[in-house]
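J.: coords please:
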Amino acid sequence: MLIYDLTHEELVDFLLSNNHKKYRANQIWQYLYKQKVQSFKEMLNIPNDLVELLDKNFKVQALELVLKHVSQDGTLKCLYSLHDGHLIETVLMKHHYGNSVCVTTQVGCNIGCSFCASGQLKKKRDLTAGEILAQIIQTEILLGERISYVVVMGIGEPFDNYDELMHFLKTVNDPKGLEIGARHITVSTSGIVPKIKEYAHMGLQVNLAISLHAPNNKIRTQLMKINQRYPVEEVIGAIKYYLGVTNRRVTIEYILIDGLNDTEEVALELVKVLRGLNVYVNLIPYNEVLEAPYQRSKPENMNHFYDTLMKHNIQATLRKEQGHDINAACGQLRSQHI
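T.: Here you go, the predicted structure:
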């Protein structure tokens, strides 16, 4: 078991049940999350018998770096191997306001969106909270710089791994843990309606993003088979529910695909669907995938779509892409070992 899989409270319980003092948990977390040691033997002021106990029951090293690619814009994509040999990808993006990491939550993905490289990977298993945390820690060590923003948008559907996700969010936000502010964290979901409603009651300040990509069921079902289970009306209903409980703005993720969902007619339909909601739309240039028949929206169409939303008082941004040249951009992650 990974030591990162324990919450602070669980570590305290483990120590007390093994006749060690409660305060040792703070020391151990200081080593793990502040100093980022990679061996219990590096915990110099921890008694030898406790080091041996930890070594016997837990592992520190969760990931092995297999490959890394650096984009022309400074984006870093890491291919990591897990203890069972499965591969995952983690992406580090550099911004003027700090470093942001995109973490993976599953080996493969059950959602199977037709436009997404990750959707080509059948789900093998969920990651543990510790394996998600380790992506941040190992990438910080590799980069030699602090990561201050996290997006849970890598391979997998986070709400399909809900319990481990919640555990991860608790530790990543904990002042004794990685101490990344809740408002610097964004969780993205393809629209699992019951989990959106459950998440609304967690009392978190963590940002929520919903992958919508179309304002009607015909287009969205073509892009996202999950729409057959949770159609547009139900997703919008869940967003309204979340807004009513939390009063926190939701990000609507919308990938622009040439001739499919990027026309003025579709933009006006999206305006109608979102009117009156406390949301903003993140327009994303489509990143082409070999297995998918889609092409990126033309620049003039992307700009017109954006202008149409803004004209009708739907706040929007047109995302500046990063890592496209190393297949690290949105929708391109596939745990590929080249």
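J.: When you work out contacts or count neighbours from here on, use the C-alpha atoms and nothing else.
T.: Will do.
J.: From Lys272, how far off is Leu165?
T.: 33 Å (Cα to Cα, to the nearest Å).
J.: Tell me which of the two has more neighbours.
T.: Higher neighbour count among Leu165 and Lys272: Leu165, with 22 against 13, using other Cα atoms under 10 Å.
J.: for whichever helix or strand the more buried one is part of, packing partners?
T.: Counting by DSSP states H and E, the element that carries Leu165 is helix 162-173. Helix 162-173 makes packing contacts with helix 129-143 when contacts are defined by 3 or more Cα pairs under 8 Å, 6 or more residues apart in numbering; DSSP states H and E.
J.: before we move on, the earlier item: quick one: contacts of the helix holding Leu165?
T.: Applying Cα atoms under 8 Å, 6 or more residues apart in numbering, the contact partners of helix 162-173 are 7-8, 105, 127-130, 132-133, 158-159, 177-182, 195.
J.: Inside helices: which ones of those residues?
T.: Cross-referencing the contacts of helix 162-173 against helices under DSSP state H gives 8, 129-130, 132-133, 195.
J.: For these, give me a markdown table that also has neighbour count and distance to Val66.
T.: As requested, those are arranged in a markdown table below (neighbours: other Cα atoms under 10 Å; distance: Cα to Cα, whole Å):
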| residue | neighbour count | distance to Val66 |
| --- | --- | --- |
| His8 | 19 | 30 |
| Ala129 | 25 | 21 |
| Gly130 | 22 | 19 |
| Ile132 | 26 | 17 |
| Leu133 | 26 | 18 |
| Lys195 | 14 | 34 |
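J.: okay if I get those residues as a markdown table plus distance to Gln35?
T.: Output for those, formatted as a markdown table (distance: Cα to Cα, whole Å):
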| residue | distance to Gln35 |
| --- | --- |
| His8 | 16 |
| Ala129 | 19 |
| Gly130 | 17 |
| Ile132 | 18 |
| Leu133 | 15 |
| Lys195 | 35 |
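J.: Please identify which pair of those residues lies farthest apart.
T.: His8 and Lys195 (25.1 Å; Cα to Cα).
J.: Also this sequence, please, to line up against the first:
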Amino acid sequence: MKKRDIASLKIDELERLMEDLGEKSFRGAQIFQWIHQKNVDSIDEMTNLSKELREKIKNHFELNTLKIEEKYTSKIDKTTKYLFALEDNNIIESVLMHYSYGNTACISSQVGCRMGCAFCASTIDGLIRNLTAGEMLEQVYQIQKDSKEKVSNIVIMGSGEPLDNLDHILLFIELINSPKGQNIGQRHITLSTCGLVDKMYELADKKLQITLAVSLHAPNDDIRRKMMPIANKYSINDLLKACHHYIEMTNRRITFEYALIHNVNDKKEHAKELGEKLKGMLCHVNLIPMNPVKESSFRESTSSSVKDFMDILQSYGIQTTVRRKLGSDIDAACGQLRRRYLEKN
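T.: Predicted coordinates for the structure are as follows:
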């Protein structure tokens, strides 16, 4: 019988399970703090529990920790890219980024991805499986332990489509937000989606205070369908209706991610078309100079095209920024390192 992932359990669940094992319920809170506050790598490190209790726990539960398979640190900006090996030997990647407002961990939510976006390396080999809440938490914990630095912000923008793994994502947010754990506030968490409209409505109704980042990448359906298969199921109008609902339910500003691709979606007429669609909306557009992917023919926009695009959006009253390029010397874009590792091995 497969043992339960103890890192994916809430305090009240742990307390009940301790009672089921004939122990005092407060042992559950102690276990929770060992895992989520002290970030131990094994049950044997929980030294205020008796050896007998630790053996009981090991008989029923497993604490799965990630192993750093490879690590690269940028000489340009100190961005660190991690390749983590899971217990089943699957590989995922995470990134530690340094900003003036604190350290940000970019984590994966799935092994691979099934969304098929043409500009993304994560999706080339398809979806292997979802990550558990515990495996998502472990990315943050191992980054903190390795870097000896506190993570204050989390972006769920690594490999995978988070809303395709919504139940585990919601549990991850609850656990990382716990005052008896890392106590990272919801407003310090950003979740990225390619636009699973039905799941966006479900997420909106939870009324969380996280930031929702929507991968838009096109001003119209014709262009978006060529880049993102999800656009064959949901139109941009469908997507924007879901965004308006999210804003209405949470009073949170939406971020639109827009990867600028040379001669595909970066022309002045594209910027004007996008400006017309987004004007008056509580939103922010994050323009992304595209990282080239070997398996894709798409190429990065010129700096003049990026500036023109931003200027036009701002003329519509839309707050627009250009994402700072981090870790360009270590393949820090999503999925690139994992792809290279799989090819090599």
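J.: one step back: against the second structure, where does the next helix or strand after the helix holding Leu165 of the first structure fall?
T.: Downstream of helix 162-173 of the first structure, the next assigned helix or strand under DSSP H and E is strand 185-189. Counting by TM-score structural alignment, strand 185-189 of the first structure pairs with residues 189-193 of the second structure.
J.: What of stretch 2-19 of the first structure?
T.: Using TM-score structural alignment, stretch 2-19 of the first structure pairs with 5-22 in the second structure.
J.: Return the residue of the first structure aligned against Ala218 of the second structure.
T.: Aligned partner of Ala218 of the second structure by TM-score structural alignment: Ala214.
J.: Show me where the second structure has its helices.
T.: Using DSSP H, helices in the second structure cover 11-20, 26-36, 51-60, 133-147, 166-176, 197-204, 221-227, 236-250, 268-278, 303-315, 336-344.
J.: do you know how far the counterpart of Asn247 of the first structure in the second structure is from Asp205 of the second structure?
T.: By TM-score structural alignment, Asn247 of the first structure lines up with Asn251 in the second structure. Asn251 of the second structure sits 12 Å away from Asp205 of the second structure, going by Cα to Cα.
J.: middle-most residue in the second structure, spatially?
T.: Nearest residue to the geometric centre of the second structure (Cα atoms, centre = their mean): Ile156, 1.2 Å.
J.: in stretch 72-82 of the second structure, what counts as buried?
T.: Judged by neighbour count using 16 or more other Cα atoms under 10 Å, the buried positions of stretch 72-82 of the second structure are 72-74, 79-82.
J.: Over to stretch 82-97 of the second structure?
T.: Quick answer for stretch 82-97 of the second structure (16+ other Cα under 10 Å): 82-86, 91-97.
J.: what do you get for stretch 308-316 of the second structure?
T.: Buried residues in stretch 308-316 of the second structure, defined by neighbour count with 16+ other Cα under 10 Å: 309-314, 316.
J.: Same check on stretch 12-27 of the first structure?
T.: Quick answer for stretch 12-27 of the first structure (16+ other Cα under 10 Å): 12, 14-15, 20, 24-25.
J.: Next, the distance between the ends of that stretch.
T.: Terminal-residue distance, stretch 12-27 of the first structure (Cα to Cα): 11 Å.
J.: same thing with stretch 190-202 of the second structure?
T.: 16 Å.
J.: what's the answer for stretch 145-152 of the second structure, then?
T.: Using Cα to Cα, the end-to-end distance of stretch 145-152 of the second structure comes to 14 Å.
J.: Which stretch of the first structure lines up against it?
T.: Residue span in the first structure matched to stretch 145-152 of the second structure, by TM-score structural alignment: 141-148.
J.: just stretch 274-290 of the second structure next, same as before
T.: Taking TM-score structural alignment, stretch 274-290 of the second structure hits residues 270-286 over in the first structure.
J.: what does the match of stretch 145-152 of the second structure contact?
T.: 36, 98-101, 136, 140, 180-181, 184.
J.: make it 10 Å
T.: 35-38, 65, 76, 78, 92-94, 97-101, 135-140, 178-181, 184-185 (Cα atoms under 10 Å, 6 or more residues apart in numbering).
J.: Surely the match of Ala218 of the second structure touches Thr263?
T.: No: between Ala214 of the first structure and Thr263 there is no contact under Cα atoms under 10 Å: 11.1 Å.
J.: between these two, what contacts are shared?
T.: In contact with both Ala214 of the first structure and Thr263: 256, 269, using Cα under 10 Å, 6+ apart.
J.: Looking at the two, which is more packed in?
T.: Neighbours were counted for Ala214 of the first structure and for Thr263 using other Cα under 10 Å; Ala214 has more, 25 against 19.
J.: who touches the spatially closest residue to the more buried one that is not a sequence neighbour in this structure?
T.: Spatial nearest neighbour of Ala214 of the first structure, excluding adjacent residues (Cα to Cα, 6 or more residues apart in numbering): Arg220 at 5.1 Å. By Cα under 10 Å, 6+ apart, Arg220 of the first structure lies in contact with 113, 212-214, 226-228, 231-232, 261.
J.: Fine by me, thanks again.
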